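A.B. asks: Quick one, what's the 3D model for this:
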Amino acid sequence: MKIVKFGGTSLASGPQLEKVINIIKSDPERQVVVVSAPGKRFANDIKVTDLLITYANKVLAHEDLTEIQKLLTARYTEIAEYFDLPTDQVAPIVDHILNLPKQQYPSHEFLLAAFKAHGERLNAMLTAKIMTHMGIPARFLNPDEASITVEGSPNDATISEESYDKLNQIEVGNERIIVPGFFGYTNQHEIATFARGGSDITGAILARGLHADLYENFTDVDAIYSANPAVVDHAFPIDQMSYVELRELSYAGFSVFQNEAIIPAIQGQIPINVKNTNHPDRPGTMIVPKKDALYNRPITGVAGSSRFSALYLHRYLLNKETGFTLKLLQIFYKYGVSYEHMPSGIDDLTVIFDKSHLTETTISKMCAEIKEALHPDQMEWIDNYAIIMVVGEGMRGRVGTLDHILHSLAIKNIGVRMINQGASRISIMIGVNKELANPAIKQIYHEFFQTEPMSL
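C.D. replies: Here you go, the predicted structure:
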């Protein structure tokens, strides 16, 4: 059995959904289908999820809802009309949209989660109706029926472990099962959503829970590439990579998956195949356990992200001072701040943060307290910071890869602010100034991919 997930671009319109249905029909093993909310139909279009967020905010602000309800209704009726779905089949979906503000929610956060989740919920309902109308047996399965129970905050939920035992009890017969991605239900039967990219999480959860043979993730690209095609022209597609390689690269900006989205599939050791809805016959990229990975280059991919900031501290004999780091961590804890990395020397320490989790006020107060409590000889907050990840299972057994990388950057006069190589020896993290990130990625790619594959 295969679990198949389709992204928002694949489901944005009637013609796109027709491609999706043809893909499902072409393989009888594609029995469980996870759908996202309809995405953008064209460059300046608005995703249905974003329309629903606007809808929720208007409800909370007690604003007029007529126009936003029309926009949302039109997105689903337009798809239904493409397939000549009878009006009485579409009416329950329209009713769901209109009745959302009339429901009772425990908090504003749960209201927002419920509104967002309906992009996927209504699209799954619609897809099942359309397939049945076309003579393809299909059943809508809501996450509460599938026993997808979640915990945590309403808009950043996590799957509960007991869900997996219940998922295994789902009966999969001759009909296709259509499941909305992105959300589950709390023990109090309230809707809570995963992080953005949550439909990928639902697909991975079902793949593990149903012990699937393969998790197919259909998107709008032919494969995962060895570098961002927006940075490197004609970057090589990756035929196969390991789970760990994908996780490392996703951390630094690979946009196919949200960083934590595939963890359930990894836990279940389910192979993942990333494919293109518009070119379904192309092989895509296979993501497999490390033991099954094949490679002919030391590096599988290089990625970078400029979402980081850094705090640099200098104090003589820092390494001799007991409790310095403890005091620093206590200040982070006080302000609810987590850090990403903390490379250090005998007199220096750099703390790297994901700046998307920080505000200017938090940074100002936190730095003032650090200065007062720790009395550093020098302290600097660095905003223009980027991290580059160079990743490859092939590096594990090869000597000199780091030297090769640093030499290539030095030739282009690209200064390195931080280097960190994990114990696994399959990834090298490099910190550079933000404006140097793309030139560094291009240079590393050129050194390792513009030649024939290197022997190991």
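A.B. asks: switch to C-alpha atoms for all contacts and neighbour counts from now on
C.D. replies: OK.
A.B. asks: Tell me how far the spatially closest residue to Pro283 that is not a sequence neighbour lies from Met286.
C.D. replies: Excluding the flanking residues, the one nearest Pro283 by CA to CA, 6 or more residues apart in numbering is Lys275, at 6.8 Å. Noted for Lys275: a distance of 9 Å to Met286, by CA to CA, to the nearest Å.
A.B. asks: What are the boundaries of the strands in the stretch 1-150 of the chain?
C.D. replies: 2-6, 30-35, 138-140, 150-153 (DSSP state E, counting those that start in this stretch).
A.B. asks: Is the residue nearest to Pro283 in a helix, a strand, or coil?
C.D. replies: Three-state call for Lys275 (DSSP: H, G, I helix; E, B strand; the rest coil): strand.
A.B. asks: Wait, it touches Val256, no?
C.D. replies: No - with contact defined as CA atoms under 8 Å, Lys275 does not reach Val256; the gap is 10.5 Å.
A.B. asks: Neighbour count for the two, which is higher?
C.D. replies: Lys275 (24 against 19; other CA atoms under 10 Å).
A.B. asks: residue contacts, the more buried one?
C.D. replies: Contacts for Lys275 (CA atoms under 8 Å, 6 or more residues apart in numbering) come out as 216-223, 282-285.
A.B. asks: from these, which would you call buried?
C.D. replies: Buried members of those, scored by 16 or more other CA atoms under 10 Å, are 216-220, 222-223, 284-285.
A.B. asks: tell me which of the residues you listed is nearest to Ile387?
C.D. replies: Ile387 lies nearest to Ala223 out of the buried ones among the contacts of Lys275, by CA to CA, at 23.3 Å.
A.B. asks: Now do the same contact list for that closest one.
C.D. replies: Contact analysis of Ala223 by CA under 8 Å, 6+ apart lists 237-239, 274-276, 283-285.
A.B. asks: Next, the second sequence, to be compared with the first:
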Amino acid sequence: MVKVVKFGGSSLADATQYRKVLDILSQDQHRRVIVVSAPGKRFPSDTKVTDLLIKYENGDENEVSLARQLIIERYQAIAEAFKVSDQRFEPIREYLSDLVNLYYVNRKARLAHFKAAGEHLNAILMAEVLQAQGMSARFVDPSELGITVHGDYNNAILDQNSYSKIQDVSANLLSDTDYIVVPGFYAYNDAGEVCTFSRGGSDITGAILARGFQAEMYENFTDVDSIYSANPHVVKHPHSIREMTYREMRELSYAGFSVFHDEAIIPAIEAQIPIVVKNTNHPALPGTLIEPEQNFRSDREITGVVSSNHFAALYLHKYLLNREVGFTLKLLQILYRYGISYEHMPSGIDDLTIIFDKNQVSNAILPNLLEDIHRELQTDQLEWIDDYAILMIVGEGMRDKVGIVDRIVDALARDQIGIQMINQGASRISTMLGVHQNQADQAVRQIYKEFFESKVGVEQ
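C.D. replies: I've put the predicted structure just below:
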């Protein structure tokens, strides 16, 4: 059996981190498929290689020259630390220089190709470093694995036929070498153009390969000891989650848990492959195991609470809305014309609230969108709410407990935090709240206090 191991940007930021990765690989012979991100920050004020590549793509002449030099220096410092020869390093330098001379059909295609270069070059470098250490390793491009995508150049969607293609070549690849190193974050469309997944998409690549290689486990190495029940920047020393289910992780990631990409869990769910999130800096710690729901038992009512401010809401009021056949269809048709998808749509007999990701509704189109909705649906009241935050309270233990929502509402009421919207998922493992942005962090702290601080020392 094989394990797919993904290392994030902080795990590969410099030669010191590279050495930790080599140690981790040597500790388990099943860790043979390696997925790499672009080098991340070495210190708080540092710049990620991906951000340097964006400057390289769209800056002025001076910015482009400086960005290219800084990117080369990042990779070269790692190469020199592991005695990778200049001759072996030269393709990295050439690839980066050639980016500006390639033909791109449009600006989005160009940006995707530039962004993907961070992972591409780091995977080449990782294979060279492994070889320099006397290990059998090779760089494998996503095209060699048959991974194809469609959709937006910078927010690509996987072609499901990719899995069978990976399975067809996986045995031969693993028989030829000890390690294969695959760049995360990008793949190719049918035209052979580079497309990237959404930011943080190396997690997605790792999960795709875990399913395609039929791995026994997908290990995701990052810079935290585990996944926590709340954001450590909001709650001091939050509870460490030892085990959680796929759907708990997906709900929490979607709403703001940044440790793991919310889309990345889907391939693992489909193949029922367990995921472990671990710390590259403390690999002996158990981390967090993410597993199927079957036979999972939680000793807590909730697993985590998280908030996100990247939402906005449209409040719509119309008398007898519930009696009007096709009202929601007409609304969705308007959104479709503008290319907007919605996140949630809680409703009452005369009221409806539509929750959006803010990134989808720009200030340029908002006035026209509101005008069209008001005119075509004859609304009595229409209000755009930009001061909006979503809280997600998630836990498998919520299904079997009565009064969880009451405790959440009471905890917020005691701190004078008003609830703008409340919605419980059909699975009964999550409750969504809408609050004002300036109260979001305090709301998280109050809910955490209600469900965790009275049970210190109880582990999940």
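A.B. asks: In strands, which of the contacts of Lys275 of the first structure appear?
C.D. replies: Those of the contacts of Lys275 of the first structure mapping onto strands are 216-219, 285, per DSSP state E.
A.B. asks: Relative to the second structure, what is the average displacement of stretch 362-371 of the first structure?
C.D. replies: Stretch 362-371 of the first structure, aligned to the second structure and superposed, deviates on average by 1.4 Å (mean CA distance after the TM-score superposition for the first structure).
A.B. asks: residue range for that stretch in the second structure?
C.D. replies: Counting by TM-score structural alignment, stretch 362-371 of the first structure lines up with residues 365-374 of the second structure.
A.B. asks: mind listing what's buried in the matching stretch?
C.D. replies: Neighbour counts over stretch 365-374 of the second structure (16+ other CA under 10 Å) mark Ile373 as buried.
A.B. asks: which residues sit against it?
C.D. replies: 331, 334, 338, 379, 382.
A.B. asks: Touching, the last one and Leu352? I think so.
C.D. replies: Same thing as Leu382 of the second structure. No - with contact defined as CA under 8 Å, Leu382 of the second structure does not reach Leu352; the gap is 9.9 Å.
A.B. asks: Mutual contacts of those two, please.
C.D. replies: Here Leu382 of the second structure and Leu352 share the contacting residues 315-317, scored by CA under 8 Å, 6+ apart.
A.B. asks: Helix, strand, or coil at the residue most central in space within the first structure?
C.D. replies: By CA atoms, centre = their mean, the first structure has its centre lying nearest to Gln258, at 1.1 Å. Here Gln258 of the first structure is recorded as coil under three-state DSSP.
A.B. asks: if I pick the counterpart of it in the second structure, what's in contact with it?
C.D. replies: Under the alignment (TM-score structural alignment), Gln258 of the first structure pairs with His261 in the second structure. His261 of the second structure sits next to 200-201, 203-204, 253-254 when contact means CA under 8 Å, 6+ apart.
A.B. asks: Any chance of those in TSV with neighbour count and distance to Phe356 of the second structure as columns?
C.D. replies: Shown next, in TSV, are the contacts of His261 of the second structure (neighbours: other CA atoms under 10 Å; distance: CA to CA, whole Å):
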residue	neighbour count	distance to Phe356 of the second structure
Gly200	21	21
Gly201	22	22
Asp203	29	24
Ile204	26	23
Ser253	20	17
Tyr254	16	13
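A.B. asks: from those, which ones fall inside helices?
C.D. replies: 203-204, 253-254 (DSSP state H).
A.B. asks: where do the helices sit along the second structure?
C.D. replies: Using DSSP H, helices in the second structure cover 15-26, 49-58, 61-81, 86-98, 107-132, 142-145, 162-176, 202-212, 246-255, 265-271, 327-337, 366-377, 404-414, 440-451.
A.B. asks: hmm, who's touching stretch 321-333 of the second structure?
C.D. replies: Residues contacting stretch 321-333 of the second structure (CA under 8 Å, 6+ apart): 348-351, 373, 377.
A.B. asks: circling back: which stretch among the helices of the second structure comes nearest Glu396 of the second structure?
C.D. replies: helix 246-255 (7.2 Å).
A.B. asks: show me the contacts for the corresponding residue of the first structure for Phe213 of the second structure.
C.D. replies: Using TM-score structural alignment, the partner of Phe213 of the second structure in the first structure is Leu210. Leu210 of the first structure makes contact with 167-168, 170, according to CA under 8 Å, 6+ apart.
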